[in-house]
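Peer 1: what's the 3D shape of this:
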Amino acid sequence: MPPNPQNPGAARPAAVVNEDTRALWAGRGGDPRVRLTAAQRVVYERLLIEWEAAVRADIVAAA
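Peer 2: Have a look, this model is predicted:
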């Protein structure tokens, strides 16, 4: 899920977003030949964007 729209600065940790991404892919039954549906692809793309933001935030926090 994307960060809270009421508080755009509140991002979920990358590990949590990664768990959601793994769960999305696992929902395909584990068969790499099964493609995501159009709706799942939208969710996946949002998760990728959220994960990237979380990783960047981790890097900035560590600096």
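
Peer 1: switch to C-alpha atoms for all contacts and neighbour counts from now on
Peer 2: OK.

Peer 1: Name the residue closest to the centre of the protein, please.
Peer 2: residue 47 (2.5 Å; C-alpha atoms, centre = their mean).

Peer 1: Go through the helix or strand containing that residue and flag the buried ones.
Peer 2: For residue 47, the enclosing helix or strand under DSSP states H and E is helix 38-62. Across helix 38-62, burial judged by 16 or more other C-alpha atoms under 10 Å covers 43-44, 47-48, 50-51, 53-54.

Peer 1: Alongside the first, I'd like the structure of this one:
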Amino acid sequence: MSPMPSSLSARSAAEVNAEIRDLWQRSGGSLTPQDEADYQRLLMEWAAATGGSVRTTA
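Peer 2: Next up is the predicted model:
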């Protein structure tokens, strides 16, 4: 796995979480392919901000 760029963790986990919640609210619970890509990016950013890891679907 490639290391994540340090810019991914520039925001706090709370800020990223708020963006994730906003994405789900805007989508009405059904993500478009672009929304899904954004969601996966946000999950990676959130994991970096919390110091954890995240499992993504393939």
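
Peer 1: List the TM-score for the superposed pair.
Peer 2: Counting by TM-score structural alignment, normalised by the length of structure 2, the TM-score of this superposition works out to 0.70. Behind it: 48 aligned residues with a C-alpha RMSD of 2.3 Å.

Peer 1: one step back: now the buried residues of helix 38-62 of structure 1 in a markdown table, please, with extra columns for distance to residue 17 of structure 1.
Peer 2: Putting the buried residues of helix 38-62 of structure 1 into a markdown table (distance: C-alpha to C-alpha, whole Å) gives the following:
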| residue | distance to residue 17 of structure 1 |
| --- | --- |
| 43 | 11 |
| 44 | 10 |
| 47 | 6 |
| 48 | 8 |
| 50 | 7 |
| 51 | 6 |
| 53 | 10 |
| 54 | 8 |
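
Peer 1: Closest one of those residues to residue 23 of structure 1?
Peer 2: In terms of C-alpha to C-alpha, no member of the buried residues of helix 38-62 of structure 1 lies closer to residue 23 of structure 1 than residue 44, at 10.5 Å.

Peer 1: separation between the aligned residue in structure 2 for the closest one and residue 31 of structure 2?
Peer 2: Superposed on structure 2 with TM-score structural alignment, residue 44 of structure 1 falls opposite residue 39. From residue 39 of structure 2 over to residue 31 of structure 2 the distance is 9 Å, taken as C-alpha to C-alpha, to the nearest Å.
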